[in-house]
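Colleague: Following is a predicted model, sequence given first.
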Amino acid sequence: MTTDEDKSSCAWEDPYALALRNGHGPVYLRLGAGRRIRMPVHRWYAQPTLADESVLSRCVGPVLDAGCGPGRLCRALLSRGVFALGVDVAPRAVAHTIALGGVALCRSVFERLPAEGDWQTILLTDGNIGIGGDPRALLYRCVQLTAPTGSLLVEVDPEDVDERCTARFEDTHGHEGPPFPWACLGAPALHRIAEDLVLSVTDQWRCGHRCFLALGRHDSASGRRR
């Protein structure tokens, strides 16, 4: 039952928070240049897809899911006996993850996190390479979080893009959420940043329309992966 208080809450709640609250969209990401991307809210609440499975099969625990949303990936890993922790700045996303049996913290990946330097896999899927609007800073932070033998599994835009912008979430009625820094990267741009950070692209694959890369550290002296 929806009360008058609920309706009042919905009136001011931003479109992204409402999508998380309701478990469905449509909700769009409006980028600085005007491009609008429909967010796959239904996928966030569904069982892992074939593309998701291609990522999950490459995960070695412990796993940190950065920007976990409602937690479908970290919950799937836990159900398979792989420890995974989700982190997200959206309280509703974290609450949903925990309610369905996942483990999650309401925190930015740039804040202090448990087991820094010991994570074997960090996930940056569903466009989360854009977190903070500076992919280089984000990847550098993720390197700090991973073990020397760890890897980063990153989903990139299927197109050759390299865009930093101020973005907003919006709904079909034109209601907008607050602005935040964001970025969209394709594989070529990620290759360039990885090289700059002395990271190796150890794997690259597509599944349907989605594109992923695996990154690992290099030994700066020998050039071989540690």
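Modeller: Yep, it's here. Residues are numbered from 1 along each chain as shown.
Colleague: can we go C-alpha only for contacts and neighbour counts from here?
Modeller: Will do.
Colleague: Where does residue 140 sit: helix, strand or coil?
Modeller: Each residue gets one of three states, and residue 140 gets helix by DSSP: H, G, I helix; E, B strand; the rest coil.
Colleague: Run through the residues that contact it.
Modeller: Going by Cα atoms under 8 Å, 6 or more residues apart in numbering, residue 140 touches residue 197.
Colleague: Quick check, central residue of this structure?
Modeller: Among the residues of the chain, the one closest to the centroid is residue 128, at 3.2 Å (Cα atoms, centre = their mean).
Colleague: who touches that residue in this structure?
Modeller: Taking Cα under 8 Å, 6+ apart, one finds 66-67, 155 in contact with residue 128.
Colleague: ok, residues contacting stretch 146-153?
Modeller: Applying Cα under 8 Å, 6+ apart, the contact partners of stretch 146-153 are 55, 116-125, 142, 212-217, 226.
Colleague: how does it look with 7 Å?
Modeller: By Cα atoms under 7 Å, 6 or more residues apart in numbering, the residues outside stretch 146-153 that reach it are 116-124, 213-217, 226.
Colleague: do the same with stretch 51-64
Modeller: The contact list for stretch 51-64, computed with Cα under 7 Å, 6+ apart, reads 82-86, 119-123, 207.
Colleague: ok, structure two:
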Amino acid sequence: MNTAQDTPQAPQPPGAAELTPRQPQPWTDDPYARALRTGRGPLFLRRPDGWLLPLDVERWCAGPDAADTSLLSRCRGPVLDIGCGPGRLVAALTAHGLPALGIDVSPAAVARTRGAGAAVLHRSVFDRLPAEGRWSTVLLVDGNIGIGGDPRALLGRLRQLTAPGGRLLAEAAAHDVDERLTVRVEDARGRHGRDFPWARLGPTALGAAATAAGWTPVDAWESGGRHFAEFTR
């Protein structure tokens, strides 16, 4: 997921530029990087009490599925994918001729996205970003509502990035949860990174947080057991 002075190696949306890096962030640790390099898990988020949330590494590293396609069909360029991971969505948008940029704090994710021919920056969503206030669509999927552990602050930041009348396409957890967690990335052998704050929001909590951050709900839908919502600025 995002930090360095990398520049996209594929055509980029207007306004992209080199920007100041931040300190290292979660998701840069070996278990996650190893999983992205191989394209395989198992990989988990572990809470201090032992609770485990499986991470869908194989799906992230594959091509877009039917649920992804239902999301991508709503995109209007230019598109910013927050925490793009291995880049399947950015690559698909690029292949269809839409200007799109991914950002991620993981060097392994950035390398894999770049290898797929998509534009990507090694950067956090809370860093200064190209074309702030001019993105037509912002994507927040694959659990990335959890970034930073404060969904309302994250959603407020995304509103700063989006153009007037632009849209946010976000994925919620499958169940109606509203949780603030401390977690770490861990593999099946118990190798792990450092603890960091995270969050999980189900559809109801996502809608409430987005509304509180100034977004207007437009639509919500389910595909392949995954739950999505569209909001407008």
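Modeller: It's in. These figures come from a predicted structure and were not determined experimentally.
Colleague: before we move on, the earlier item: nearest to residue 37 of structure 1, of the contacts of residue 128 of structure 1?
Modeller: Of all the contacts of residue 128 of structure 1, residue 155 has the smallest distance to residue 37 of structure 1: 15.4 Å, by Cα to Cα.
Colleague: what about the closest one, how many neighbours?
Modeller: Using other Cα atoms under 10 Å, the number of residues around residue 155 of structure 1 comes to 26.
Colleague: Then residue 194 of structure 1?
Modeller: When neighbours are counted by other Cα under 10 Å, residue 194 of structure 1 registers 20.
Colleague: So it versus residue 140 of structure 1, what's the distance?
Modeller: With distances taken as Cα to Cα, to the nearest Å, residue 194 of structure 1 is found 9 Å from residue 140 of structure 1.
Colleague: Spell out the residue ranges of the strands in structure 1.
Modeller: Listed in chain order, the strands found in structure 1 under DSSP state E are 28-30, 36-38, 63-66, 84-88, 104-106, 119-124, 146-156, 162-170, 180-185, 199-207, 210-217.
Colleague: Name all residues that make contact with residue 97 of structure 1.
Modeller: For residue 97 of structure 1, the contacting residues are 70-71, 103-104, by Cα under 7 Å, 6+ apart.
Colleague: let's go with 6 Å and repeat that
Modeller: Applying Cα atoms under 6 Å, 6 or more residues apart in numbering to residue 97 of structure 1 gives the contacts 70-71.
Colleague: which residue in structure 2 lines up with it?
Modeller: Aligned counterpart of residue 97 of structure 1 in structure 2: residue 113 (TM-score structural alignment).
Colleague: Distance-wise, check that match relative to residue 199 of structure 2.
Modeller: To residue 199 of structure 2, residue 113 of structure 2 is 25 Å away according to Cα to Cα.
Colleague: aligned partner of residue 80 of structure 1 in structure 2?
Modeller: Residue pairing (TM-score structural alignment): residue 80 of structure 1 is matched to residue 96 of structure 2.
Colleague: before we move on, back to that, in structure 2, what residue corresponds to the residue nearest to the centre of structure 1?
Modeller: Superposed on structure 2 with TM-score structural alignment, residue 128 of structure 1 falls opposite residue 144.
Colleague: how close does that match get to residue 95 of structure 2?
Modeller: Using Cα to Cα, we find residue 144 of structure 2 at a distance of 23 Å from residue 95 of structure 2.
Colleague: Same question for residue 187 of structure 2.
Modeller: For residue 187 of structure 2 relative to residue 95 of structure 2 (Cα to Cα), the value is 32 Å.
Colleague: neighbour count winner among the two?
Modeller: The neighbour comparison of residue 187 of structure 2 against residue 95 (other Cα under 10 Å) goes to residue 187, with 21 against 13.
Colleague: What lines up with that one in structure 1?
Modeller: With TM-score structural alignment as the criterion, residue 187 of structure 2 pairs with residue 171.
Colleague: Please apply the same query to residue 204 of structure 2.
Modeller: Aligned partner of residue 204 of structure 2 by TM-score structural alignment: residue 188.
Colleague: Count the neighbours of the closest residue to its match other than its chain neighbours for me.
Modeller: Distance criterion Cα to Cα, 6 or more residues apart in numbering; nearest residue to residue 188 of structure 1, sequence neighbours excluded, is residue 160 at 6.5 Å. Neighbourhood size, residue 160 of structure 1 [other Cα under 10 Å]: 14.
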